[in-house]
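J.: I'll drop the sequence and a predicted model, then ask my questions.
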Amino acid sequence: MQNITRLFDFPYYQLEHYNLPDALVTKQGGQWIKTSTQEYINKANALSRALLNLGIQKNDKIAIISSNNRTEWHISDIGILQTGAQNVPIYPTISSEDYEYILNHSEAKYCFVSDQEVFDKLKAVHSRIPLLVEIYSFNEISGCKKWSDLLESGSDTSNQNTVEERKNNVLPTDLATIIYTSGTTGKPKGVMLSHNNIVSDVLSSDNRMPLRKGSTRALSFLPICHIFERMLTYVYQYGGISIYFAESIEKISDNLKEVHPHVMSVVPRLLEKVYDKIYAKGADLTGIKKKLFFWALDLGMEYKPYNENGAFYNFKLGIARKLIFSKWQEGLGGELELLVSGSAALQTRLTKVFTAAGIPVMEGYGLTETSPVISVNDMRNKGFKIGTVGKVIDNVEVKIAEDGEILCKGPNVMMGYYKDEAQTAEVIKNGYFHTGDIGEIDSEGFLKITDRKKEMFKTSGGK
């Protein structure tokens, strides 16, 4: 029985329990290319062997800069972590100067990039990053070594025993990743998260996700270098959920219709755009169709969970879902069962109207420093309350300071800021992480954010 204590245990757990034919799926040349759970593990092991051949030692750092989510990212993640090295994901859209700062500060030895644009940006500052030995690209581009060649160089399995030894020597308390968050002033700060920080958050968050294990498709498009999406992809791996990677934000609409996902994560900005687009279409209607559209919308805005509005409301909602809201569902692929929202405050009207439409929105709260989830709504067991960010997850303690600041203690709280003890001591006092956000816990245990000093699920270097 595979026990999960380190991040690279997730694919092995998936192999034992679900063994998916489509664990990771990326679109290439117009085709969705599936990677099975077994292939995922085989390739991660090949990469680990290749990295050992390059001389990678425990606690070395390898950066990944990818402009889109893709299968190679996850193979790289597991391949790096199995050697006892750390993965340093970097937001692709930050400046060349920030690339330079992060790669020097983290002392990264190698960097995997996705494409020509990222490579060119990195190449411009490479000469000022003395410890960076080599760059490998996922895409085949001129002037850069190919990641696929590196993978191929690990096809000789003679040092697999060494990989197993390295894996066995990785402790749950060991550093797994450094995620650089954009400081409001000065340079980005490197948030150090251990295997246990993220694993504990994944397992506690999974308890709140009403997903059918082993037969569900997720569409992933929020940046993977951001801890919110990354943590969710581990939840998906744990639950035997097939992960399809959207090509880009521009193609999200096409990808929804091709993949028919059951679950995906969103940021409020995106949900606003989807709603505005639907609203504009409704406003263009005429006659009875227009009247019905706005009747359904008004009904949605009155939504309350757990049949609180009574039988007559539910009867009307049933009609609205059939006549109007079913088209919303079609536009989002036709099979969406759940949206997970993070990164900023979600307007309650959006939670109401999408949930009324049969597409529940689970809003949560957390920061990069808390791996990230502190609390999240759950449709089941009366765990959902509109206008709140849900109840605090298992094994995590939240208390409200006298000035109203939300303080968090638990296995999800970061190890600290990399090479910055002073800043760490400023935010972690007596074991409690000071979030910088103001909130309250109501009589039923729901956390409500009343004032934000920081962005929820704070973006990793990106805005």
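T.: That came through, no problem. Numbering: from 1, shown residues only.

J.: only C-alpha atoms for contact and neighbour calcs from this point on.
T.: Noted.

J.: Next SSE downstream of the host helix or strand of Gln237?
T.: Using DSSP states H and E, Gln237 maps to helix 227-238. Using DSSP H and E, the helix or strand that follows helix 227-238 in sequence is strand 241-245.

J.: ok so, going back, and the helix holding Gln237, what does it pack against?
T.: helix 9-17, helix 195-206, strand 216-220, strand 241-245 (3 or more Cα pairs under 8 Å, 6 or more residues apart in numbering; DSSP states H and E).

J.: okay, those in TSV with distance to Glu405 and mean neighbour count next?
T.: Shown next, in TSV, are the helices and strands packed on helix 227-238 (distance: least, Cα to Cα, whole Å; neighbours: other Cα atoms under 10 Å):
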stretch	distance to Glu405	mean neighbour count
helix 9-17	34	20
helix 195-206	21	23
strand 216-220	32	23
strand 241-245	36	26
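
J.: who's in contact with Glu72?
T.: Glu72 makes contacts with Phe138, as judged by Cα atoms under 8 Å, 6 or more residues apart in numbering.

J.: Specify the local secondary structure of it.
T.: helix (DSSP: H, G, I helix; E, B strand; the rest coil).

J.: Distance from the helix holding Gln237 to the middle of the chain?
T.: Relative to the chain's own centre, helix 227-238 is displaced by 5 Å; criterion: Cα atoms, centre = their mean, to the nearest Å.

J.: ok, and for it, which residues are buried?
T.: Ile227, Phe228, Glu229, Arg230, Met231, Leu232, Thr233, Tyr234, Val235, Tyr236, Gln237, Tyr238 (16 or more other Cα atoms under 10 Å).

J.: Ile33: neighbouring residues, count only.
T.: Neighbour count for Ile33, taken as other Cα atoms under 10 Å: 15.

J.: next, the one to line up against it:
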Amino acid sequence: MSSIPALLRDRVNATPDAEAYRTPSENGWTSLSWRETGDRVRELALGLAGLGAGPDTRVAILCSTRLEWVLADLAVLSTGAATTTIYPSNTAAESAFVINDSGSSIVIAENDDQVAKLRSVRDELPGVRTVVVVDGTAGDDGWVVRMDGLGGEGDYDAMVEAISEDDLATLIYTSGTTGRPKGVELTHDNWLFAAASVRELGVLSPADLHFLWLPLSHSFGKLLEVVMIDIGVPTAVDGRLDKIADNLGALKPTFMAAAPRIFEKIHNTVAANMRNEGGLKLRIFTWAKATGLRVARARQRGAGIPFTTRAEYKLADRLVFAKLRERFGGRIRFFISGAAPLSMEMAEFFDAAGLTILEGYGLTESSAGNFLNRPATVKFGTVGPPLPGTTVRIAEDGEILIGGRGVMRGYHGLPEESAEALEDGWLHTGDIGELDEQGRLRITDRKKELIKTSGGKYVAPTYLEGRIKAACPYLSHVFVHGDRRNYCTALVTLDMDVVRPWAEAQGLPADAGALREHPRVLQEVQTAIDQVNATLATYETVKKFAVLPADFTVETGELTASLKIRRKVVEEHHGKVLDGFYAD
């Protein structure tokens, strides 16, 4: 196999009438077969070629996750061009940087709002010849044209045959938690290797239904796109975050990938609802959760489960867990978690509920997928063993080094940074970890994000943040601080979707400004922190905290598009609060 378009062509030939994609419509969902997908990609590719897309060119996609993103990407690749991905939440200036740095000459924009963003910086985009809008208005000046109006002629198969496995397929700009974005160059072979590695695991089949909402601008979402073509798994595509819960119930998928924040949100919503109900329902939920955790932990130890516990768990499942599974459609075989660390509390809760999460690990620089827990041998706290073909080494300082065909060819236009990242033929991940006796990888923290207190002790902030969020369902984000300080402190934000119903039930004010200072809310947070502190070494404990007036968001720059905290930005935005913790 030489390219992603060749992979698509083989899939169309192998299963032309099988379902490929499902997309929201006025009457529910509309399906597209592989044959129909191939026809639409062919038509769009010829249209883009007529605009100048082809070998050694780049086409940027500025669009949310939807079917048209997938079709556009496959069409761009079919011309021999490479796709540059841009997060739809990026500002006009951020978008201009990616477009110019990548040398993109065509931009595919989702709607008039995204076009307006581009028009506001048009003078800074001298290399952009055409903007193709998916849902929007063509411009009178000819700079903006509609996607459905594209037409072209040519030899599609000849274009596909001319693509080499070593040709550039994707430029993904790492949002990163610090520093200026760098364009990661990933070839067709990088993606084909990563997809084949997942196929070799044998955990997915065409009988599955994949629900995709992840940003396709992110490497995780892009990997899933290629994997599903390789295996022939139908995918329901809808990137609207507020529709995830409804879509799970309506679609009844067999698996879904997500960032840990989504699982935290689900857990916290369920836990908060039970607290609000109180009485018998809360007592049953608390008992069921405790019973489920005993079973989940016993399974992890490989220990036998007593008959009485099995009987209790069966009742807990009928009263609580089965209802939770039904909310997700009742067919989930497993979830996949990536992009950030999954806390032990989340892993145990979902496993107890019969909704096992397979945690995985990979970088944009290594085509997103390198490690994954297997369904039959899940080990919480690890990201599993390497995928077939991926090699791993732990450096003397604990840094994880990755090798294999999935590793990028370099950073776009940055030879020195590329050489540093790929020193000695290994990708230096910047993450710290260790391998257990079964070859499973455990991530302990980011090499550059470990906190070193003024007493010389190292603290892993993301570990503490995950545990505190799990202990208090009303929290959206937790930021642990303490580098070069004499103790650790925390900034927390409220999840208003979860805390507001509780506040109203308790007769408390329902607006965020009043709640963040209310004694009941502060006590809930303090209780959670005390609960976590009780299990930590003294130097790791959080001594003080503050509830911020607003949540961290992608728009404010405090979160990356994959919902990881940008630590430097948070420290800059809330420096006065952090400094105040240590004023005495």
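T.: Thanks, I have the structure now. What you see is a predicted model; the values in this text were computed from it and never measured.

J.: Superposing both, give me the TM-score.
T.: Once superposed, the chains reach a TM-score of 0.91 (TM-score structural alignment, normalised by the length of the first structure), with 448 aligned residues with a Cα RMSD of 2.2 Å.

J.: on that earlier part again, quick one: the buried residues of helix 227-238 of the first structure as CSV, columns for distance to Met362 of the first structure too.
T.: Below are these laid out as CSV (distance: Cα to Cα, whole Å):
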residue, distance to Met362 of the first structure
Ile227, 17
Phe228, 13
Glu229, 14
Arg230, 17
Met231, 15
Leu232, 13
Thr233, 16
Tyr234, 18
Val235, 15
Tyr236, 16
Gln237, 19
Tyr238, 19
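
J.: Regarding stretch 47-54 of the second structure, how distant is the last residue from the first?
T.: For stretch 47-54 of the second structure, the first-to-last residue distance is 11 Å (Cα to Cα, to the nearest Å).

J.: what stretch of the first structure does it fall on?
T.: Aligning stretch 47-54 of the second structure against the first structure (TM-score structural alignment) gives residues 50-57.

J.: Other residues contacting the matching stretch?
T.: Identification of contacts with stretch 50-57 of the first structure by Cα under 8 Å, 6+ apart yields Ile80, Thr83, Gly84, Ala85, Leu150, Leu151, Ser153, Gly154, Val163.

J.: Likewise for stretch 34-41 of the first structure?
T.: 11-12, 14-15, 19-26, 71, 75.

J.: Check stretch 297-317 of the first structure too.
T.: The contact list for stretch 297-317 of the first structure, computed with Cα under 8 Å, 6+ apart, reads Ala296, Arg349, Lys352, Val353, Phe354, Thr355, Ala356, Ala357, Lys382, Phe384, Lys385, Ile386.

J.: number of nearby residues for the last one?
T.: In other words, Ile386 of the first structure. Neighbours around Ile386 of the first structure, by other Cα under 10 Å: 22.

J.: My guess is Cys144 of the first structure contacts Phe138. True?
T.: No: counting by Cα atoms under 8 Å, Cys144 of the first structure does not reach Phe138; the two are 9.9 Å apart.

J.: State the distance from the residue of the first structure most remote from its centre to Tyr275 of the first structure.
T.: Distance from the C-alpha centroid of the first structure, by Cα atoms, centre = their mean, peaks at Gly287 (43.0 Å). Gly287 of the first structure is 21 Å from Tyr275 of the first structure, where distance means Cα to Cα.

J.: Ok, His262 of the first structure next?
T.: 19 Å.

J.: Repeat that for Tyr99 of the first structure.
T.: 35 Å.

J.: who has more neighbours, those two?
T.: Tyr99 (21 against 16).

J.: give me the element the more buried one is part of.
T.: Secondary structure (DSSP H and E) places Tyr99 of the first structure in helix 96-106.

J.: Repeat that for Ile288 of the first structure.
T.: helix 287-301.

J.: In that helix, which of the residues would be classed as buried?
T.: Leu292, Phe293, Ala296, Leu297, Leu299, Gly300, Met301.

J.: now, among the residues you listed, which is nearest to Ile319 of the first structure?
T.: Ala296 (8.7 Å; Cα to Cα).

J.: Excluding chain neighbours, what is closest to the closest one?
T.: Ala320 (5.3 Å; Cα to Cα, 6 or more residues apart in numbering).

J.: Next, Ser476 of the second structure: secondary structure please.
T.: Here Ser476 of the second structure is recorded as strand under three-state DSSP.

J.: aligned partner of it in the first structure?
T.: Under the alignment (TM-score structural alignment), Ser476 of the second structure pairs with nothing in the first structure.

J.: Test my guess that Ser476 of the second structure contacts Lys469.
T.: Yes: using Cα under 8 Å, Ser476 of the second structure is in contact with Lys469, at 7.2 Å.

J.: of the two, who's got more company?
T.: Lys469 (25 against 21).

J.: and the longest strand seen in the first structure, how far from the second structure on average?
T.: Secondary structure assigned by DSSP state E gives strand 432-441 as the longest strand of the first structure. Mean deviation of strand 432-441 of the first structure relative to the second structure after superposition (mean Cα distance after the TM-score superposition for the first structure): 0.5 Å.

J.: got the end-to-end distance for stretch 385-393 of the first structure?
T.: Span of stretch 385-393 of the first structure from end to end, Cα to Cα: 15 Å.

J.: which residues touch that stretch?
T.: Residues outside stretch 385-393 of the first structure that contact it (Cα under 8 Å, 6+ apart): 204-205, 304-305, 347-348, 351-352, 363-365, 373-378, 383-384, 398, 445-449.
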